[in-house]
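1. What follows is a predicted structure for the sequence shown.
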Amino acid sequence: MTAIDVPPQAPQSPRRDRAELGTALRVFGALLSRDFYVTGKDLSGFLVKTLLQPFLMLFIFGKVLADLGFIAPGFAQLLFPGVIALNGFLGALQATAMPMVMDFSFTKEIEDRLLAPVSMSVVALEKVVFGALRGLMSGVVMIPIGFLILDGVSWDPAGLLPAFLMLVMCSLAAAGVGMVMGTFVPPAKIDIVFTATLTPLMFTGATQFPWHGLAHLPWFQFVCALNPLTYASEGMRDVLLDNSVQTIPYWLCSVALVGMTAVFVVLGTIGFKRRAVS
């Protein structure tokens, strides 16, 4: 049998690379704009889902119990950054996971997006970014509410920008977790998985207590160290509060969140592609 010589393909030109990148960016922007347009049409529902639970947590634990003398002075100062991180985390996770379940199983809306002239990875990344932005908004809107509710809360102004960046990293990590849940969990079991996942995430994320304070419970401290929310809560406290509370260093929290985000986004993209072709 005579071998057939296949002429080598010419390398792709830089102009074509730029054209494909431009197309991907335009499609990405269009998908993102549409998701925000849909969110804007249900703004009241978004605000209720975003604000109700953290508002009550701040009011009961930071205001009512403090006024009654059942919690130590300064607890609101510790609680506030944790609740902001918690709200951003849950907002991003839910804004990514639930649409994935709906789009793939019920509305089939994702099929229209997959017809866009870009790779499936771009569509998956847009879902992660949108979920992260929703989470970021959920965390930011709690800041003025917390200052109105809580007494004796003060922040270091120099820590505002680092805290905002930490909230961005927190939201991206949560969106990655949401993408994994929304693509790997069967739709019929998503309610069970949410119930079994969200509550442990809320109470092992060091939102109501400092991580170093768990030294007498090393097993629980280890469990909390596996939760990306822990690093968001501790990282925000590290830059916003004074040195009266020992926290995980900001740089270590950043490294942990970036690493976890990379793992979850890669796994979520794999799950997205698997669901898209099934």
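-> Noted; the coordinates are in hand.

2. from here on, contacts and neighbour counts on C-alpha atoms
-> Fine.

3. and stretch 52-59, how far out from the chain's middle?
-> Chain-centre distance of stretch 52-59: 19 Å, with CA atoms, centre = their mean, to the nearest Å.

4. Does Phe264 lie in a helix or a strand, and which?
-> Using DSSP states H and E, Phe264 maps to helix 250-277.

5. Which secondary structure elements does that helix sit against?
-> helix 120-140, helix 160-184, helix 228-240 (3 or more CA pairs under 8 Å, 6 or more residues apart in numbering; DSSP states H and E).

6. quick check: longest helix of the chain.
-> Secondary structure of the chain per DSSP state H: the longest helix is helix 75-105.

7. got the angle between that helix and helix 120-140?
-> 150 degrees (axes from the mean of the first three to the mean of the last three CA atoms, to 10 degrees).

8. Show residues contacting the next helix-or-strand element following helix 75-105.
-> Beyond helix 75-105 on the C-terminal side, the first helix or strand identified by DSSP H and E is helix 110-113. With CA atoms under 8 Å, 6 or more residues apart in numbering as the test, helix 110-113 has contacts from Leu31, Asp103, Phe104, Val123, Ala276.

9. please redo it, this time with the cut-off set to 7 Å
-> Under the criterion CA atoms under 7 Å, 6 or more residues apart in numbering, residues Asp103, Phe104 lie in contact with helix 110-113.

10. what about versus this one:
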Amino acid sequence: MTAAARTATFPRQQSSRQAAWHAYRALTARDLHVLGRNLPAVLAQVGLQPLLFTFAFAYVMPSIGTGLGGATSFSTILLPGLLASTLTLQSIMSVTGPLAAELGPGREITDRALAPLPVRVLGLQKITSSAIFGLISSLVVVPIVWLVHPPGAAPEAHVGNWPLLLVTLVLSALLASTLGLLLGTAIDASAFGALLGLLLAAATMLGCVYYPWTALHSIGWVQVLTLANPLVYMSEGLRANLTPTSGHMPTWAYLTALTLGTAALGHVALRRFTRRVRT
């Protein structure tokens, strides 16, 4: 290639990258605008389940002498777990719900595919938008768990390393959103609601939401079995950063799982997404 040809090609490549970046930002801004417009209703809907659960298990049961926390208040145990489960649920649902409609008979995904973006980057944009939604939604849990408890049973939370907490939150949101994209491309639309609900229920019950992973040492086979659940690493990561006195998985373990899990699931999910959009 001559020098003149290389000089002419570079501006075109730069212009293409700029157009793709503008399209990426525009799609993300649109998603956030829709979220902001409906934010009060969305937050009320998101907060209802955590509120009811916290009221029943962190307020009513301790008040009548049947609490689950032992020496540590159940509010302390519940805070990171419920934060992780809400983040996971909302991150997954915010990508799987719209994706099921876009990949349906109407093929609405074609409109987004017309943007000057590679299809894989379009999938990545869906992951990042749903991760932001999950992070915003999870913030609803903090005041609920902090305020709803019997006298003297407030959660004992302490953040010793804010950068590590933020990294854990971001990785958890990205892992959940990536999992949502994978489920949205793998589950048939006709069985989508029932199967997704079953998977999320099983993941929550065995996701160390209501108990620390270290507490399972007496039933070792269950402790090993839960390691296949991505929610375990989110719950334990937040537990390590918010309520370390309640016991938690080693930092290297949950960070490695969150990082490698996001990369591996992201690779598979983006490949499936690309294939579904192009077929």
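-> Cool, got the structure. Small disclaimer: the values here were computed from a predicted structure and weren't measured.

11. on that earlier part again, would you mind getting the average deviation of the helix holding Phe264 of the first structure from the second structure?
-> Aligned to the second structure and superposed, helix 250-277 of the first structure gives a mean residue distance of 1.2 Å (mean CA distance after the TM-score superposition for the first structure).

12. what's the angle from that helix to helix 228-240?
-> Here helix 250-277 of the first structure points in a direction 150 degrees away from that of helix 228-240 (the same axes, to 10 degrees).

13. Distance from the chain centre to helix 250-277 of the first structure, please.
-> How far helix 250-277 of the first structure lies from its chain's middle: 11 Å, per CA atoms, centre = their mean.

14. that older thread, just say which of the helices and strands packed on helix 250-277 of the first structure is most tucked in.
-> The highest average neighbour count among those, using mean count of other CA atoms under 10 Å, belongs to helix 228-240 at a mean of 29.

15. what range in the second structure matches that one?
-> Using TM-score structural alignment, helix 228-240 of the first structure lines up with residues 230-242 of the second structure.

16. ditto for stretch 48-67 of the first structure
-> So stretch 48-67 of the first structure sits over residues 44-63 in the second structure, by TM-score structural alignment.

17. Residues in contact with that stretch: which ones?
-> Gly67, Phe74, Ser75, Ser137, Val140, Val141, Ile144, Val145, Val148, His149, Pro150.

18. what about that stretch, start to end distance?
-> Using CA to CA, to the nearest Å, the end-to-end distance of stretch 44-63 of the second structure comes out at 26 Å.

19. so how far does the longest helix of the first structure sit from its counterpart in the second structure?
-> Once superposed with the second structure, the aligned residues differ from helix 75-105 of the first structure by a mean of 0.8 Å; criterion: mean CA distance after the TM-score superposition for the first structure.

20. other SSEs contacting that helix?
-> Helix 75-105 of the first structure sits against helix 43-57, helix 120-140, helix 160-184, helix 228-240, with contacts defined as 3 or more CA pairs under 7 Å, 6 or more residues apart in numbering; DSSP states H and E.

21. mind redoing it with 8 Å?
-> So helix 75-105 of the first structure, by 3+ CA pairs under 8 Å, 6+ apart, packs with helix 43-57, helix 120-140, helix 142-149, helix 160-184, helix 190-203, helix 228-240.

22. In it, which residues are buried?
-> Buried residues in helix 75-105 of the first structure, counting neighbours by 16 or more other CA atoms under 10 Å, are found at 75-101, 104.

23. Give me the three-state assignment for the counterpart of Phe209 of the first structure in the second structure.
-> Using TM-score structural alignment, the partner of Phe209 of the first structure in the second structure is Tyr211. Three-state assignment for Tyr211 of the second structure (DSSP: H, G, I helix; E, B strand; the rest coil): coil.

24. Could you report the neighbour count for Tyr211 of the second structure?
-> Other residues near Tyr211 of the second structure come to 22 when the count uses other CA atoms under 10 Å.

25. Please apply the same query to the one 3 residues further on.
-> Thr214 of the second structure is flanked by 16 other residues according to other CA under 10 Å.

26. what do you get for Gln14 of the second structure?
-> Neighbour number of Gln14 of the second structure under other CA under 10 Å is 11.

27. ok, now the one 10 residues further on?
-> Residues contacting Tyr24 of the second structure under the criterion other CA under 10 Å number 20.

28. Can you give me the buried ones in the helix or strand hosting it?
-> Element membership for Tyr24 of the second structure, per DSSP H and E: helix 3-37. For helix 3-37 of the second structure, the neighbour count (16+ other CA under 10 Å) marks Ala20, Ala23, Tyr24, Leu27, Thr28, Asp31, Leu32, Leu35 as buried.

29. go on, stretch 198-214 of the first structure?
-> Leu201, Met202, Phe203, Thr204, Gly205, Ala206, Thr207, Gln208, Phe209, Pro210, Trp211, His212.

30. The match of Phe209 of the first structure: what's it in contact with?
-> Counting by CA under 8 Å, 6+ apart, Tyr211 of the second structure makes contact with Ile77, Leu78, Gly81.

31. that older thread, grab the two from the contacts of stretch 44-63 of the second structure that are most spread out in space.
-> Gly67 and Ser137 (27.0 Å; CA to CA).

32. these two touch, right, Ser172 of the second structure and Leu258?
-> Yes. Between Ser172 of the second structure and Leu258 a contact is recorded at 6.6 Å, counting by CA atoms under 8 Å.

33. Tell me the residues that contact both of those two, please.
-> Met234.

34. From Val34 of the second structure, how far out is the match of Phe209 of the first structure?
-> Distance, Tyr211 of the second structure to Val34 of the second structure, using CA to CA: 36 Å.

35. gap between the nearest residue to Ala84 of the second structure once chain neighbours are set aside and Pro105 of the second structure?
-> Distance criterion CA to CA, 6 or more residues apart in numbering; nearest residue to Ala84 of the second structure, sequence neighbours excluded, is Ser235 at 5.2 Å. According to CA to CA, Ser235 of the second structure stands 37 Å off from Pro105 of the second structure.

36. One more: Ile64 of the second structure?
-> From Ile64 of the second structure to Pro105 of the second structure the distance is 53 Å (CA to CA).
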